[in-house]
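Asker: what follows is a predicted protein model with its sequence.
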Amino acid sequence: MLRAGSGAPGGESVLFAGFRALGMYSGSLPHVLRFHQRHREFYLVVAVGSSFHTYNVSDPSPLPSNALLQDITCLAADRMLVFASYGSLLHAFARNKEVVHIYEGHKADIHLLQPFGDHVISVDVDNVLIVWDVQSEEEYLQMNFDKAVFAVSAIMHPSTYLNKILLGSEQGSLQLWNIKSNKLLHSFPGWGSGVTTLEQAPAVDVVAIGLVSGYIIVHNIKFDETLMKFEQDWGPVTTISFRTDGHPVMAAGSAIGHIALWDLEEKKLISQMRNAHTTAIAGLSFVHGEPLLITNGADNAIRIWIFDGPGGGGRLLRYRMGHSAPPTKIRYHGQNGQQILSAGQDGTLQSFSTVHERFNKSLGHGSINKKKSKKKGLRYDTLALPPIMAFASVDISTCGNFAVIGLSTGHVDVYNMQSGIHRGRYGKEKAHEGAIRGVAVDGLNQLAITAGSDGLIKFWKFKTTELVHSTNLASSLSGILLHRDSGILGIASDDFSISVLDVETRKIVRKFSGHLGKINDMAFSPDGRWLISASMDCTIKTWDLPSGCLIDSFLLDSAAVSITMSPTGDFLASSHVDDLGIYLWSNRSLYSLVSLRPLPTDHESSVIMLPRTCPAQGICWMKMACSRPSVLQSLFLFFKVCFSLYPLNILVTCKLSHLAIFPSSPLSLPFPLPLLSPLSRLYITILNRLVPTEITSKLVNLGILAQKSDFYIQLEEALRTNEYTSPLNLLKVMGPSNIETELRGLAPEGGGSVEVMQSFLRLIGMMLNTKCDFELAQAYLALFLKLHLKITSSEPALLEEISKLSAQLEETWVHLQTLFNQSLCVLNYMKSALL
């Protein structure tokens, strides 16, 4: 599946930009454990899709890497680099993030990796082994094996064996090679079963060999002698690790999620960790010198176990866990927009934090009889409730005391949330003839709304359960969603259309069509202005309710099964078909100027990629400038004007030798430059990045060439007349961006002067003296200080004005406090007086 930081240029959504993915922790690849020499700490590296996460074992918070073009299929690491491959390409990452080396030479997919000092060894599925020089990226050695005789299935470097590697095969035999001389030193006949894993024991010359048959062989490769043999009946051995903290214990993982712990001195099984994972144990590693065991699996979980109790078994110490099966329904919980509740096909209900991973919680499985399952020692799954498929036919009243539940039989019942007692039923026998597709309760607990597959929307009195009104729609319904604050009901129909019903008038006020597949879910923006819909046609569309137009649409490579909008309006979250993650999309309209133009109903959406597990660290300014042709054209014109001041060869020479340049003559422009706008400030920022400081310092200041605005002229006029009503009136009618532009232009570097800045501070003082627009004066002053704090603190005239304003603010606040106290006294008197 494609993943990136945001949509591609020119094909991105107007409203939403990919931010990050939640709930993705582990895949089917084994993890890698590294020790950081300088930090003196262990770090865990786990592949997740097309990137990998690095965790500190003591505090497992992920540090995601940059993404590759495809999902990682093999992972390894040494003390400096992390090696990851997809297809036939091998990549080396430095600082756990950036690709610094790419190794090309394999003709088939790589499936085994082994770091080897200054080299790295890779084996592909065609049985070709290549030894690479890490720094030069050159091929040091290539070895070909006959798959019919020796298909390489495992690789390791025996401890203290210089220039030697041990290879295991699917046929069961092993080979010890010297890769410097390219010689086969010894062949081991094997034990009649394919080798799945090789692991170095704490003792030199001793290797543990895991077999497909479930046997574990502890073998001395120096004397070709088997020291001990263990058997587990859970299928193939997937991974092996040894304790190194003084306890002779070996742990072995299985294909069904169990872990066996073997005592190497007494040669017996000492403990079993059943159901450590719900899928095969992909990776299993003891932390060196500590009683900690780290495991990961394809069930999207990383678990750290500690062995500090009697019996030799481990208990769960820390974990990071997501859904092991795709989420079916997600909803924001709470008013701060920081928690997302997610129900998955694995039967679990989980809470994901959009702030930090440590706040994630697993609310567990629902059980038919949890007490019985614990008492009888039964498998948990035998009494577990089926997966939560939807929240659609359940709603909780605004007061939180009642739950309204719709059934597939057409019944709608009301239950008390605390006691579970049945409190009522809508309709004499059934509320609808067909299955209930959705229920909702209004914001005042006055109405209950039910939708059925019979195409009827029914309104009931919540308390008396009497039918108030019924609306018949042309097609069968697939779901409803109520925005309680505005009383707007969104209705999804089986004909792929969306209707909007006003609860107050009980009439259809809007109808949208444009989806080409079943509508899976809907979400309202917090203000009720937008209705966002997700369909099986892989599109997510945003409809503007006041205008009745489609304003945004984007296409994904997999259909969204559920969407939800943050109560604060900053993020849209989505979950997708056959995907374990929850994806966050940031609302562009909150932090940038967005032009929302109506789109045609047959608008062909552009495909964008799902976000990665971390937000993009920054947006390339050139990409931002080039995303719109008009901006690019203005940018080119601006550069043409600025760079025409100097010959190109002088600019290049100055960039190399940092020579000072002085303009020979003043600039003569054939046209007047417009007033500085926010876009002009972007141009100046780009110019400062492109041209060295020595050059930009000698360029003509654009503020000097800029025409004076009306507000600037009025401030200059007020310096003489001491009359500030006109500039204040001009400022009041401006928008936020224009106000910021005007205030930026007051500084000398923006074409202004200290005197004009002083005039603006006097304007604020006038507003405080008149005791009008107190909050507005505070806002103007805060923005002024934010923009010009440095120059204000360095100019004595401005410091004097600021001191006067500070005294005025104190006096004004004392006056306001007096008014507050008077009002509170009057209110208290009115409440207590016997009138």
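Answerer: Okay, I see it.

Asker: please make it C-alpha for all contacts and neighbour counts, starting now.
Answerer: Fine.

Asker: pretty sure residue 28 is touching residue 301, no?
Answerer: No: the pair residue 28 / residue 301 is not scored as a contact, 10.3 Å apart, by C-alpha atoms under 8 Å.

Asker: which one of these two has more residues nearby?
Answerer: A count of neighbours by other C-alpha atoms under 10 Å puts residue 301 above the other of residue 28 and residue 301, at 23 against 20.

Asker: any idea how far residue 323 is from the more buried one?
Answerer: 8 Å (C-alpha to C-alpha, to the nearest Å).

Asker: okay, now residue 732: neighbour count?
Answerer: 11.

Asker: right, and the helix or strand after whatever helix or strand residue 60 lives in?
Answerer: For residue 60, the host element (DSSP states H and E) is strand 59-64. Toward the C-terminal end, the helix or strand that comes next after strand 59-64 (DSSP H and E) is strand 74-77.

Asker: what helices or strands is the helix or strand that that following strand is followed by leaning on?
Answerer: Downstream of strand 74-77, the first helix or strand assigned by DSSP H and E is strand 81-86. Packing partners of strand 81-86 (3 or more C-alpha pairs under 8 Å, 6 or more residues apart in numbering; DSSP states H and E): strand 74-77, strand 89-94, strand 110-116.

Asker: okay, now the one to match up with it:
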Amino acid sequence: MSTASKIFVPNRALGFVSNHIPLETRYIERRKESVIVTCVGRHFHTYGAFHFTLLNISGEHKEDITALACDRYQVFSAAGNEILAWRGGTHIKHKYLGHNLPVHLLLPFGAHLVSVDEGSCLKVWHVDAEELYTEVQFDPASFEVSAIMHPYTYTNKVLLGSRQGSLQLWNLHTRNLIFEFSGWGSGVSVIEQAPVQDVVAIGLADGRIIVHNLKFDQTVIDFAQDWGQVTSISFRKDGPPLMCTGTNAGHIIVWDLEKKENVDQIWNAHYGPVTGLKCLPSEPLLVSSSPDNSLKMWVFDMADGGGRLLKIREGHSLPPTYISFRQRDQIFVAGADSTLKVFSTVTETKNHSYGRAVHNKKAFKRMKNKRSPDAPLVMPPIMELAYETTREKDWDNICALHRGLAEVTTWSSDKGCMGDHKLLHNRFKENPAFHSAVASSVCLTLCGNFVLIGYSSGHVDRFNVQSGAHRCEYKLPKGKPAHKGAVRGIATEGLNQTVVTGGADAYIRFWNFSEGKTLGRLPLKQAVAFFCQNKNSSLIGVALDDNTVCVLDMHSRNIIRRLPNHYSRLTSMVFSQDARWILTSTTDCKIRTWDVPSANLIDIFKVPLPVTRMALNPTGEILATAHADSLGVYLWFNKAIHMHVSLRPLPLDLDPELLELPSQGFNEVEILDTNLEEMELSEDVYQSPEQISEELITMSTLSTARWVNVLDLDVIRRRNKPKEAPKAPAAAPFFLPTIPSLEYKFDLRPTLEEQQQEPALKAVSDLSRLAKMLSEAQNEESLVAFLKTLGPSTLDSEVLNLTSSGESVEPLNKFLDLVLFVMNRKKEFELSQMYLALVLKHHGDQCIADTALAAKLESVKEIQRNEWSSLEKHILYCKSVVHALKRL
């Protein structure tokens, strides 16, 4: 039996934009647009430059992509020692195999492709033939290839740079070394062709940029940047003689080649090194990418010629710390980079960022290096978030709890930015004993007016969200805090009558919402780890420190269910919308689904990385998970929404199969394309028998619309009869024949002849198909199957024409035998009643007049009386039980 998940299948991943592999650009003549290709692990994304939207996602590679390159028609990608050529960004056109080590450099070269692996083995491939053209092996100890470029107008020649600092110009057609450049005492990191013939820019590992003339082996300009290695170089191609370079610190430097000076610096353009930098042809646009998971477009339209940010596509630069569904197709994602973003599960064009959490918004806007990951005003990452939509148009409707801070910040989903309030009681400012206290839990009321905050000191406070004013403190008699230890969970019901808090002191306490007085407590065996509330019911999931889960009913104030030990620390928990399921995740990389009414484990699967957060969308279709050391949010599709899934209790010690995380592209969901008739049912799937019991009768699965109105067809036809007869068209068509005469007349003689013949044709009558099948003595099963395929009008016509005037009543006799057969086997019982009623409607008089048919009807009457007596007995018994239960 398979131990993979029966409920969830991988769908796709969100939040990936770029990594350390440099971006590539290509111009598509048909679209009249440049496209940008970025790498994201085992896939690459293609973006359009006009609207900066995602055009397509490539198929999945066997390994992580190590190199990218583009020409006019194809995208080349290297994954390990395999090279693929993609047409349209989605279809594999060619495949090149032959390298023994991973490929890290690719260069399209006319009808050929040049590739270099980590062992400095250079291979030239014929693109269409997929054949090796030539090969050159370099000694990594003396010349380790680190950069490659084809100089303009240099036929069959490529320029290679090495980590040792020297450069070599090779003719690949003759496999001859033409010239070797001694270098400048530092390793070559990047080589870029200048707009001028014979001139290239060489970026070195020590931060120098050498603009060199290859023909005369002379250095034209020598620049130096103060931020270490040159990671990327690009030249403006729209007129101004400007060169842009990227640094490891995330800055972009703009150099004027005529003035030989630095004219602009884009500070902290990225949180990480600027590994990709490309100027678009004939436009003042620069595109940059970085391992910080962002792709940015800069436009040079400032008065001083400098650049500014024009468009951006970005995910989180550090792993997510919190996720929650905002709507059915939108997810709140807070990252360890202190940003809050919204990802759409439908299209990435709806993704947007709420910005970074900062201590002072005005001072942060004036900072020069505000994009720096360690900016001094940036707050710690968001660890928990409370959200309500009730008053989102009026004031802030999001409250965020930050790591290691007592302050709770407010955000507005309507404005899409951080709010002005920072909620903090004065005791944490004035009393030195509470200076080390931090906010540990947060809850926003359903009305959107109040936020409740629990602290590590045991205090619980209520604030007004609109004004940020403190309204109430929940405390025990004699002014003691709500809990002796940290408050690890807060919940409130929809009417704002009761507040529930759970703490590290192993108590759950109930409070009067408005007065802040205690209403009672519930002791637990272990300390509370965190809460998970289902807002459509009164249930709260309580995770304990002993790795067990309790289900608390706020109304009865009792524990109604206990889930067994998970054997690993719980990291997240979420209810389904109807509160029938609880999903839990643990540090052993397992995700479990529990049935709340029975407290049984019904599904479990394992993932490669531990789950840090989970969220289920309001309709229950999609499960979103965030994982340790991963920048993305992964979506899993719930099969139980669209098909029946047979679920049974599973053993707690079951070792499940490992499911790979969803990829960036859409995964084909098996259940949507599966023919259910051909689906192989597993051993544990219940199959209903054709006949449950011989004492009971079984109804058919035929739709009621196919038989329930058969006896009322005459009434339906009279009701739907048109009120007026159809009228002839006012103007006759031009193609009607005419009579040759002085007057213009149509020749209607063929039509009159057809009308005279029509009554004679109508007088001809024949037996129905059903009568013919009955006369051919076919088996009863095939006859019943034939009747079930007929529509109401066709069935009525078939039974009506069982006999005609002067014909034998034998077909009618055999049809009554068929009705007896259906009644005796007690299947399709309602159909047998309908068939009998239809016969009596059309042939009742004939059945009474014929002695054999009357005797047959007596047999039918006897079977029907016996079956109804048995059925009536069961119905009356069930009715009596129901009445007795109502009186209890």
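Answerer: Received the coordinates, thanks. This structure is a prediction, so every number in the text was calculated from the model and none was measured.

Asker: TM-score for this pair?
Answerer: In this superposition the chains share a TM-score of 0.75, using TM-score structural alignment, normalised by the length of structure 1; 661 aligned residues with a C-alpha RMSD of 3.0 Å.

Asker: related to what we said a few turns ago, and the helices and strands packed on strand 81-86 of structure 1 as a markdown table, adding mean neighbour count and distance to residue 138 of structure 1?
Answerer: Shown next, in a markdown table, are these (neighbours: other C-alpha atoms under 10 Å; distance: least, C-alpha to C-alpha, whole Å):
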| stretch | mean neighbour count | distance to residue 138 of structure 1 |
| --- | --- | --- |
| strand 74-77 | 22 | 19 |
| strand 89-94 | 19 | 12 |
| strand 110-116 | 22 | 15 |
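
Asker: show me the one of these that comes nearest residue 200 of structure 1.
Answerer: strand 110-116 (13.3 Å; C-alpha to C-alpha).

Asker: mind reading off the mean deviation between that closest one and structure 2?
Answerer: Mean deviation of strand 110-116 of structure 1 from its aligned counterpart in structure 2 after superposition (mean C-alpha distance after the TM-score superposition for structure 1): 1.0 Å.

Asker: residues in structure 2 aligned with that strand?
Answerer: Under TM-score structural alignment, the counterpart of strand 110-116 of structure 1 in structure 2 spans residues 103-109.

Asker: got a list of contacts for the matching stretch?
Answerer: 66-71, 76, 78-83, 113-118, 146-150 (C-alpha atoms under 8 Å, 6 or more residues apart in numbering).

Asker: just the buried subset of the residues you listed, please.
Answerer: Neighbour counting by 16 or more other C-alpha atoms under 10 Å classes 66-71, 76, 78-83, 113-118, 146-150 among these as buried.

Asker: can you give the distance of stretch 293-308 of structure 2 from its chain's centre?
Answerer: Average the C-alpha atoms of stretch 293-308 of structure 2, do the same for its chain, and the two points are 32 Å apart (C-alpha atoms, centre = their mean, to the nearest Å).

Asker: I should have written stretch 367-387 of structure 1 there, sorry.
Answerer: For stretch 367-387 of structure 1, the separation from the chain centroid amounts to 34 Å (computed by C-alpha atoms, centre = their mean).

Asker: so how far is residue 54 of structure 2 from residue 115 of structure 2?
Answerer: Residue 115 of structure 2 sits 28 Å away from residue 54 of structure 2, taking C-alpha to C-alpha as the criterion.

Asker: follow-up on the earlier one: so which of the helices and strands packed on strand 81-86 of structure 1 is nearest residue 559 of structure 1?
Answerer: The closest of those to residue 559 of structure 1 is strand 74-77. By C-alpha to C-alpha, the value is 28.0 Å.

Asker: by how much does the closest one deviate from structure 2 on average?
Answerer: Looks like 1.2 Å for strand 74-77 of structure 1 (mean C-alpha distance after the TM-score superposition for structure 1).

Asker: which part of structure 2 matches that strand?
Answerer: Using TM-score structural alignment, the residues of structure 2 aligned to strand 74-77 of structure 1 are 67-70.

Asker: show me what the matching stretch is in contact with.
Answerer: When contacts are defined by C-alpha under 8 Å, 6+ apart, stretch 67-70 of structure 2 is touched by residues 21-26, 39, 75-79, 103-108.

Asker: try stretch 582-601 of structure 2
Answerer: Residues contacting stretch 582-601 of structure 2 (C-alpha under 8 Å, 6+ apart): 561-563, 566, 568-576, 579-581, 602-612, 614, 649-652.

Asker: again, only using 6 Å
Answerer: 563, 568-575, 580-581, 602-607, 609-610, 649-650 (C-alpha atoms under 6 Å, 6 or more residues apart in numbering).

Asker: got it, and stretch 504-521 of structure 1?
Answerer: 496-501, 533-537, 561-562, 601.

Asker: switch the cut-off to 7 Å
Answerer: 487, 492, 494, 496-502, 533-537, 548, 561-563, 601-602 (C-alpha atoms under 7 Å, 6 or more residues apart in numbering).

Asker: same question for stretch 810-821 of structure 1.
Answerer: Contacts with stretch 810-821 of structure 1, where a contact means C-alpha under 7 Å, 6+ apart, come from residue 768.

Asker: matching residues in structure 2 for it?
Answerer: Residue correspondence for stretch 810-821 of structure 1 in structure 2, counting by TM-score structural alignment: none.

Asker: for stretch 184-203 of structure 1, same thing?
Answerer: Aligned by TM-score structural alignment, stretch 184-203 of structure 1 falls on residues 177-196 of structure 2.

Asker: show me which residues of that stretch are buried.
Answerer: Those would be 183, 186, 187, 188, 189, 190, 191, 192, 193, 194, for stretch 177-196 of structure 2 by 16+ other C-alpha under 10 Å.
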